[in-house]
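Engineer: task: produce atomic coordinates for the following.
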Amino acid sequence: MVQRKSTLERAFELARESGCRDVEEVRRTLASEGYSGVEQHLAGHSIRKQIRATIATRL
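Structural biologist: Take a look at the predicted model:
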């Protein structure tokens, strides 16, 4: 059985490896992939800041 990644693990993976250009795109992608509680997981200022920084290193 394959274990699904946590919401935060997947969010950072998307920030590193996908075409997502901002936190909102990461949120939308997570929701479309069926992750629940996305808003709560990405609500913190420091999490959003880390995701933005991760995206910036890729761009």
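
Engineer: hey, let's count contacts and neighbours off CA atoms from now on
Structural biologist: OK.

Engineer: whichever strand or helix holds T57: which residues count as buried?
Structural biologist: Applying DSSP states H and E as the criterion places T57 in helix 45-58. By 16 or more other C-alpha atoms under 10 Å, the buried positions in helix 45-58 come out as I47, R48, I51, R52, T54, I55.

Engineer: want to put them side by side, so please do this one too:
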Amino acid sequence: MTRANMSEPDTLRIPVDVLSDIEAIADATERSRSYIIVRAGGIGYMNGNGSPRKSTR
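Structural biologist: As a prediction, the model looks like this:
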């Protein structure tokens, strides 16, 4: 049985100051930049920022 591909590569332009913050968080948490970006994007999505679903809070 093969495992479904749960992600897809993409290119993203990030302002250097934001990237610097992402790198600092990644270093402090010993995680990759990709991990931090995916988690931050998920939090924004779940909070209704840019999502068709709005937060109920």
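
Engineer: would you pull the TM-score for this pair?
Structural biologist: The TM-score (TM-score structural alignment, normalised by the length of structure 2) is 0.26; 28 aligned residues with a C-alpha RMSD of 3.5 Å.

Engineer: summarise which helices and strands the helix holding T57 of structure 1 is packed against.
Structural biologist: helix 7-17, helix 23-32 (3 or more C-alpha pairs under 8 Å, 6 or more residues apart in numbering; DSSP states H and E).

Engineer: redo the ones you listed as a markdown table? Include distance to Q40 of structure 1 and mean neighbour count.
Structural biologist: Formatted as a markdown table, these follow (distance: least, C-alpha to C-alpha, whole Å; neighbours: other C-alpha atoms under 10 Å):
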| stretch | distance to Q40 of structure 1 | mean neighbour count |
| --- | --- | --- |
| helix 7-17 | 10 | 18 |
| helix 23-32 | 10 | 17 |
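
Engineer: residues near G44 of structure 2, how many?
Structural biologist: 13 (other C-alpha atoms under 10 Å).
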